[in-house]
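sequence first, predicted coordinates after that:
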Amino acid sequence: MKPITTSQGAARSHAPFASGPLNRRSLLALAAAAPMLAAAGCAPGASANGLRPDGALRVATYITPGYTDLFPGIELFNESLSAELGSDIVDFFDSGALLNAEQLVPGMLRGVTDVGFQTSSYVSASFPILGAAELPFVNDGFEQMRRALAPSSPLMTLMNDTLRPQGITNIGAMPCTEQWLFTVDRPVVEPGDLRGLRIRTAGHVEGEMVKSLGGAPVSMSSAELYEALERGTIDGMVSYLGTIVSRGLEDVVNYATRAHFGAYSVDAYANTAWFGDTGPAVQEALHSAGAVYAQEGTDIQYQVYEEDYLPMVQASSLEIVELDDNQIDSFRDATSGVVDWWIKAVGDTELAEQALAYVKEA
């Protein structure tokens, strides 16, 4: 499948900020100007029908084509939009060409992009309700999480009711397979084995999980992981298999403890104000594309996991540690405080407990 446009930029003019083809520099200038524009009552890039002045709908992600499990779903989303709205509608920027992981949601709130694909672990500190789907050992894993995050599910409805007033709307979720613990020097078979180890985590929920087991969470980008593991800067990481395979990390970690140490999703978000300004045809097309992404994109992701990623890791020198029920119970008990921490982070006990119930009941 071919992306709608390349990550080098969209060949469109966005007056009044550019009189010629738009490039990354002018987009970043627009991002910098956005707060002043908002203060003046002018939404950047807005037009009468909610699309951009030239009729474009901008989609951005930092995810690269190297993630052969995740990227096809994003392409399907774009193709669905194009089929509904026209082949020249979607301006697509991948691989962080427009906004990197830290910039994506703030940039979307400022109108730099209309739709952004973001990993939940990157933003659950700002939007704690998302953590309901990231907690360790709270359900039976991937399939249950997939049901919990399905379009129009009770959890998704509750999440959106919470997210919309904060400026973003989830229009499609792709749950990733469960996160394992990967270590360099010794396997983790019981909670105490992680004590004192420096473990890379991608989000706050994972960080609390690592701390509950006596480890020290370390934040760094996935691009830095190979060198950090090779040099001993970190002792391991929490990750789903896609990161291991896409970054070639099976060569530098020696042990993998397979259990539900956490989970996250890669979600399609829209700027709430922008979404509300679009016409019914655009809104329906976005909902349709989000459903395609959630269903067919997740199907592809899991197929790649089953047929490519898992066999590749199993065939590597990596030793996979399979835990029995008693061992899993010991990790569940040791990490139970993470749930209490998350409920406090949400700041609304009733809301948090309802979200957690929807995850467990899915």
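Arrived safely, thanks for sending. This one's a predicted model, so the numbers in the text were calculated from it and none came from an experiment.

drop to CA atoms for contacts and neighbour counts, all remaining ones
Fine.

need the contact list for Leu37.
Going by CA atoms under 8 Å, 6 or more residues apart in numbering, Leu37 touches Ala43, Pro44.

apply 6 Å and report the result again.
Going by CA atoms under 6 Å, 6 or more residues apart in numbering, Leu37 touches no other residue.

cool, and Ala263?
Taking CA under 6 Å, 6+ apart as the contact definition, Ala263 lies against Glu134, Glu178, Gln179.

second one coming, line it up with the first:
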Amino acid sequence: MTLTRRQLLKYGTFASAGATLFGGHSLFSPRAMAATTATGVTYLPPSYKALTYGSNRFVEILKENGGDVLNVEFYDSGQLLKADEQLPALRARSIDFMFHTTSYITRSVPILGITGLPGVVGELYRHPERLAKGSPLMELINEVLAQENLYMLSSGGGILEPEYIWSTEASPIRSLDEVRGKKVRIVSFEATKALEKYDIGATRIPSSETYMALQRGTVDAGVFNISTVIGRSLQEQLHYCYKLPMTGFTVAPFMLRDTWDGLDDDTRAVYQQAADWYDENFISHCNLGIYPDEYWPQIAEAGVEIIEPSEADTTTFNDSSHEVWDHWKGEVGEEVGSRAIALALGEA
């Protein structure tokens, strides 16, 4: 039987897991830590023009500067691994690095929830420097990630414009109260937790299936970043955007910590150059360039009505978000959680 590369990676992941459980008698040899060929992945397709801008250039920099020390194989659009397969594959050493949306993996890696906490994301969005490389918050995140043998090379220099509530003409959401009882597509655990008290029917639907879900009425609304809306042409099915910042995320490059630590100086320098560029350019390119200049005009052209939240709704939502903070602190530890929130809010 001839295995495809995708099958080989999957079987390799299972084999590595088996070796962990039953010893080293695996059919697959462990990957050499100093391999000259690095395999990277992202599940995002090219239609996500803003979100793939950073990863594409990151990989280009690796290839341009790799010389004799680093060759790169990179697979987008889930060609090699789907979104939910990337983190297990990284941990099993089936791949060397991945670009992942932080909101997708906060249940597996809770410290990344700081990038999506309701009531915090607005401040992080307005102050991207708080998540820049070398910032106290980034240092804290990587300190916690190291306990799980993970390393985030860069946040991209902040978080993307927050996710808002977008709804259909048949089920409009123009205020916080109108969220009640709606069927809402949400990926972020943090946003789901924040909206629990509104008796929503939270549904985790892949972005590739969301257009049909909205069209068929399977869901009434979704909590989306504008990249998801444009990337999947959801503006064709949406009629309202209620711009209350619900949650947020970034798309970040990750490696295993021991892989990073084990790189020779020349190879690490190549990755460092790419990560430095990513930190300085990715988020700013999206938030200050593509979004205001291209994406929001497309939303307006599609006839989507933009509703700014009232001061009362903003206050109510932000006050209730403290319950989400407490839940999150229970996952990451009170001391770490309180410190991370203080750093994100500029209070430490």
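Good, I have the coordinates. These figures come from a predicted structure and were not determined experimentally.

now what about the TM-score between them?
Once superposed, the chains reach a TM-score of 0.90 (TM-score structural alignment, normalised by the length of structure 2), with 339 aligned residues with a CA RMSD of 2.3 Å.

got TSV for the contacts of Ala263 of structure 1, with secondary structure, distance to Arg58 of structure 1 and neighbour count too?
Output for the contacts of Ala263 of structure 1, formatted as TSV (DSSP: H, G, I helix; E, B strand; the rest coil; distance: CA to CA, whole Å; neighbours: other CA atoms under 10 Å):
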residue	secondary structure	distance to Arg58 of structure 1	neighbour count
Glu134	coil	28	27
Glu178	coil	31	24
Gln179	coil	31	25
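
Ile74 of structure 1: which of these is nearest?
Glu178 (20.1 Å; CA to CA).

how about the equivalent of that closest one over in structure 2: what's its closest non-neighbour residue?
Using TM-score structural alignment, the equivalent of Glu178 of structure 1 in structure 2 is Pro162. Spatial nearest neighbour of Pro162 of structure 2, excluding adjacent residues (CA to CA, 6 or more residues apart in numbering): Gly248 at 4.6 Å.

and that neighbour, what's its match in structure 1?
Under the alignment (TM-score structural alignment), Gly248 of structure 2 maps onto Ala263.

so Asp267 of structure 1 sits in a strand?
Yes: according to DSSP: H, G, I helix; E, B strand; the rest coil, Asp267 of structure 1 belongs to a strand.

touching, it and Ala173? I think so.
Yes: counting by CA atoms under 6 Å, Asp267 of structure 1 does reach Ala173; the two are 4.4 Å apart.

between these two, who's got more neighbours?
Ala173 (28 against 23; other CA atoms under 10 Å).

double-check that that one belongs to a strand.
Yes: if the criterion is three-state DSSP, then Ala173 of structure 1 is within a strand.

look up how far Pro151 of structure 1 lies from it.
8 Å (CA to CA, to the nearest Å).

with Ser265 of structure 1 instead?
Ser265 of structure 1 is 13 Å from Pro151 of structure 1, where distance means CA to CA.

joint contacts of the two?
Joint contacts of Ser265 of structure 1 and Pro151 (CA under 6 Å, 6+ apart) do not exist.

the match of Glu178 of structure 1 against Pro245, yeah?
Yes: between Pro162 of structure 2 and Pro245 there is a contact at 5.4 Å, judged by CA under 6 Å.

hey, what's in contact with both of the two?
Common neighbours of Pro162 of structure 2 and Pro245 (CA under 6 Å, 6+ apart) do not exist.

which outside residues touch the longest strand belonging to structure 2?
For structure 2, the strand with the greatest residue count under DSSP state E is strand 240-247. Outside of strand 240-247 of structure 2, the residues within contact range by CA under 6 Å, 6+ apart are 116-118, 162-167, 174, 191, 304-309.

narrow the residues you listed to those in helices?
Residues of the contacts of strand 240-247 of structure 2 located in helices (DSSP state H): Ala191.

now the buried members of the contacts of strand 240-247 of structure 2.
By neighbour count, with 16 or more other CA atoms under 10 Å, those hold 116-118, 162-167, 174, 191, 304-305, 309 as buried.

adding distance to Asn225 of structure 2, write the residues you listed out as CSV.
Shown next, in CSV, are those (distance: CA to CA, whole Å):
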residue, distance to Asn225 of structure 2
Gly116, 12
Leu117, 15
Pro118, 14
Pro162, 6
Glu163, 4
Tyr164, 7
Ile165, 9
Trp166, 9
Ser167, 13
Arg174, 17
Ala191, 12
Val304, 15
Glu305, 16
Pro309, 17
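
closest one of those residues to Phe224 of structure 2?
Taking those together and measuring to Phe224 of structure 2 by CA to CA, the closest member is Glu163, at 4.8 Å.

cheers, nothing more for now.
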